[in-house]
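1. only geometry, no sequence info:
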């Protein structure tokens, strides 16, 4: 093949992701890791007061909620220690600065409470084997395993790990996991990629004695080591399903299982292999059904020459069929090299994921990077791929039983022209698996039907508070003289959805229209309101709403781009359009350009170009309205200080 020619599948992908609006999936896993080891994400430093630590967690979770994510992976055990009240292991040093010292509260219990308020899944993230990161500098509590049972540890340079080959180690780790599961209402148990140590030059792992005593008939030590890890994964999976079958179990292994050079079943990559390097056979865990999800750490860019993102994701997709596959993204690498300096790198990775039916979502490492927003990472994610809220995908192998349908849905128009919804949920359910955890409010406008298949119809997520039978939601994002249609469904902790209620409609009153130039930014309610209307869109503008009135049309007020000839600076064709429309614009001077698409209520449904420097010339962008309802839409071009808007009509 000509080196200058792109492979067909890559070319098709580029055509897909360049400018088309991708469908916003109704269900998509959107997680983020929160690490405490080394104070990476939280707490910001050792020794903070309990109140300060709690406030930092609240701030992190508020940020995560605003960014449109729906799950957190909270590190609670990194080196045989605990970020929760435990009788088995000492308090983590990363809380107070002294291992074994209580921080004055239970961080895991606090985290669960705060995640419930925001309707975020919480997965308890544990490292199964690491015991002491650096024995030379460690100050260990008297009840740490390295003090109590040094005989069950292996040395690897300054690192100490629990010996995976010893039966009592497997029993102990499983006991620690189940102690957490029995006492805390976590949604999942999560292991990371640290099993046997990552190899280092000049260091040998000496497990000769264990191999001699506990080889179970194995003669090949590598196979034996892999089986040691397999036995732990199987034991944890079996224990979880016996005690709390709704708790999910997953692992985030290194992103390469095997290279194709090592095995015909491996991936098209050249890099460290988890299979032979730290003896993690993730493919077997998937095949055996021991894990509910696998989250490989595909921490490479789409331009990487040795481990290319677009080579590894297809491999994982082909090897995961029944369980969930979440791709781990190394967002901490943003700005680390030329590939990671591309503003759209992470958004394009997520778009690429969506082209694979077996990829159910993403997990980002880590929360600190989201908070710091390097290279406008989070802003672009919200504009490009997380415009609409997403619900966690259901796991039908755990349960398909839906909760009962909410009842008595009513709407009321308030004096300030907002709409209040009320509904009842009078059921008393004893099964933790089947209880309603939250409600989803769906909305459509005027004659449009409510599409329950995508996230675009989701108006709000309302948390089910214990002891309440009646719930309300106040919809303030409404326009005058408009008909709104609502329906509500309930979801249980495994995200099985009830049937929706009957649709209830209500119209707001018409009032004088004040034309505004730019829609205001949304202010999202935080957890104290027990609502999560995660719609990172522009607020409706009365000018755009008024444009849909049959008797009088008014285009949004805009500043025209100066022109030197009669050629239009912003054109669309064909117009009306059936599914796809070409948007063409011309620049008379080099400037920074943004191009967005809004529906008739001012909600942004497409971010086609975002703050991109462009030279003088004519540009063509394709907008795909496949998953949108019929009606009027508006393309808005912002080129430097001037703007141009054109109306487009979608007809089926």
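-> Okay, I see it. Owing to the predicted nature of the structure, the values given are computational and were not obtained by experimental measurement. Residues are numbered from 1 along each chain as shown.
2. going forward, measure contacts and count neighbours with C-alpha atoms only.
-> Fine.
3. Helix or strand: which one has residue 422?
-> strand 419-424 (DSSP states H and E).
4. Give me the buried stretch members for that strand, please.
-> 419, 421, 423, 424 (16 or more other C-alpha atoms under 10 Å).
5. Skipping its backbone neighbours, what lies nearest the last one in space?
-> Just to be clear, that refers to residue 424. Distance criterion C-alpha to C-alpha, 6 or more residues apart in numbering; nearest residue to residue 424, sequence neighbours excluded, is residue 470 at 4.5 Å.
6. Repeat that for the third one.
-> Leaving aside its sequence neighbours, residue 423 sits nearest to residue 409 (C-alpha to C-alpha, 6+ apart; 4.4 Å).
7. Check it against this one:
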């Protein structure tokens, strides 16, 4: 008994006199491993995907910039950026016209895997059918898929996106079929939705299908106030249920494929696009989330980052939150100093990785990415 007592005192002594543990925010476990270092690669305002040689150069730029994960666009403007049997069967357009005869997704996977970089298929447009085309070929063939506002008009967001109804099971099955097509056909490391998947502008939900579904479940018509809390929660929950179904389907097909989401920041995302990502994490409907913390000064970035961390419901899920960081958009470029401040602030809040929007910014900030970022 005495030996046990002496041993206990010794253990207590050494514990009290050992190096002070790092300070952490309440309920925020320290990250023991480095997280992702990602970048979004798009076909807008960039020639990164314009040819096989361009893709090779893109991969080399990513490697030199210490990027580990490439999120490459595979779905926008109502087109796929890979040859799709589904799109060919449904609309007679197997791939975005400018990429006919090629397979940019396969090219990217092949080149990136040579350098041991991961490739995620980014379904950028999500439930948006088109932009400035009144729904394009999708809603022209399937007008019943359209999302509608309270006046029964086609749902169009302020940025010009024209929306499918993400609560309609036919729309859900269409989107799920495209995602599973990629998972089955390609050696992709992950798939990703963003602020349009799963999502719907809060003004939506007044199409015939959704109105009838709500009436069946609730016994009354939906409120005409699009921001009614119960009506908002009901629609957000429907999108959450879709994500849960999608997650299970992807994992049943290939368990090792990562399912990630890059929504807008909370609670703005839920209040405007019905994206309840804290619940997505809590229900384990995605492997990690990357809120788009797109800010133009350090104070705003720091404040928003900390708020996003605080919205994670379960402290064990803190390691599943990464930061979406804006480095280039239009004529805007983040300075190297601001970029370093944002990355350092991520680590100070135990956010172990980030994804940058977007690829072209790697070139502008090459001084930072090719030198300092390697040690972060």
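-> Received it, and whenever you're ready, just let me know what you need. Quantities reported herein were computed from a predicted structural model and do not represent experimental measurements.
8. if we can go back for a sec, the helix or strand containing the residue nearest to residue 423 of the first structure aligns to what range in the second structure?
-> Residue 409 of the first structure belongs to strand 407-413 when assigned by DSSP H and E. Per TM-score structural alignment, strand 407-413 of the first structure has no counterpart in the second structure.
9. quick one, that strand and strand 419-424 angle?
-> Here strand 407-413 of the first structure runs at an angle of 160 degrees relative to strand 419-424 (axes from the mean of the first three to the mean of the last three C-alpha atoms, to 10 degrees).
10. Strand 407-413 of the first structure packs against which elements?
-> Here strand 407-413 of the first structure touches strand 419-424, strand 504-507, going by 3 or more C-alpha pairs under 8 Å, 6 or more residues apart in numbering; DSSP states H and E.
11. Those into CSV, with extra columns for distance to residue 184 of the first structure?
-> Below are those laid out as CSV (distance: least, C-alpha to C-alpha, whole Å):
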stretch, distance to residue 184 of the first structure
strand 419-424, 29
strand 504-507, 39
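12. Could you report the separation of the residue nearest to residue 423 of the first structure from residue 492 of the first structure?
-> Distance of residue 409 of the first structure to residue 492 of the first structure, computed by C-alpha to C-alpha, to the nearest Å: 19 Å.
13. Just want to know which of those two has more residues nearby.
-> Counted by other C-alpha atoms under 10 Å, residue 409 of the first structure and residue 492 do not tie: residue 492 has more neighbours, with 22 against 18.
14. what sits against residue 86 of the second structure?
-> 94, 177, 178 (C-alpha atoms under 8 Å, 6 or more residues apart in numbering).
15. Would you mind finding the match for it in the first structure?
-> Checking TM-score structural alignment: residue 86 of the second structure goes with residue 88.
16. What's residue 192 of the first structure aligned with over in the second structure?
-> Match for residue 192 of the first structure (TM-score structural alignment): residue 194.
17. count of neighbours near that match?
-> 22.
18. Next one: the spatially closest residue to it that is not a sequence neighbour from residue 69 of the second structure, what distance?
-> Counting by C-alpha to C-alpha, 6+ apart, residue 194 of the second structure lies nearest to residue 262, which is 4.2 Å off, once chain neighbours are set aside. Taking C-alpha to C-alpha as the measure, residue 262 of the second structure falls 14 Å from residue 69 of the second structure.
19. Could you do residue 51 of the second structure as well?
-> 20 Å.
20. what do you get for residue 33 of the second structure?
-> Distance from residue 33 of the second structure to residue 69 of the second structure, by C-alpha to C-alpha: 16 Å.
21. May I see the buried residues of whichever strand or helix holds residue 170 of the second structure?
-> Residue 170 of the second structure belongs to helix 169-185 when assigned by DSSP H and E. Residues of helix 169-185 of the second structure classed as buried by neighbour count (16+ other C-alpha under 10 Å): 171, 172, 175, 176, 178, 179, 180, 182, 183.
22. mind putting these in TSV, distance to residue 144 of the second structure included?
-> TSV is the format used below for those (distance: C-alpha to C-alpha, whole Å):
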residue	distance to residue 144 of the second structure
171	10
172	13
175	15
176	18
178	19
179	22
180	23
182	26
183	28
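23. Now do the strands in the stretch 151-300 of the second structure.
-> All strands of the stretch 151-300 of the second structure, identified by DSSP state E, counting those that start in this stretch, fall at 161-163, 190-193, 258-261, 288-289.
24. Could you say which of these is packed most deeply?
-> strand 161-163 (a mean of 25; mean count of other C-alpha atoms under 10 Å).
25. Now that strand on the first structure. Mean distance?
-> Mean deviation of strand 161-163 of the second structure relative to the first structure after superposition (mean C-alpha distance after the TM-score superposition for the first structure): 2.6 Å.
26. helices and strands around that strand, which ones?
-> Right, strand 161-163 of the second structure is packed against strand 128-131 by 3+ C-alpha pairs under 8 Å, 6+ apart.
27. okay but residue 43 of the first structure is in contact with residue 53, surely?
-> Yes: here residue 43 of the first structure reaches residue 53: they are 6.0 Å apart, a contact under C-alpha atoms under 8 Å.
28. and residue 358 of the second structure, what is it in contact with?
-> Contacts of residue 358 of the second structure (C-alpha under 8 Å, 6+ apart): 39, 40, 41, 42, 326, 327, 328, 329.
29. and the last one, how many neighbours does it have?
-> Neighbours of residue 329 of the second structure under the rule other C-alpha under 10 Å: 13.
30. Check whether the counterpart of residue 63 of the second structure in the first structure sits in a helix, strand or coil.
-> When the first structure is aligned by TM-score structural alignment, residue 63 of the second structure is paired with residue 65. Following DSSP: H, G, I helix; E, B strand; the rest coil, the label given to residue 65 of the first structure is helix.
31. Name the nearest residue to residue 65 of the first structure, sequence neighbours excluded.
-> That would be residue 118: by C-alpha to C-alpha, 6+ apart, it lies 6.9 Å from residue 65 of the first structure.
32. burial count for the aligned residue in the second structure for the one you found?
-> Taking TM-score structural alignment, residue 118 of the first structure has residue 115 as its aligned residue in the second structure. Residue 115 of the second structure is flanked by 13 other residues according to other C-alpha under 10 Å.
33. No further questions, thank you.
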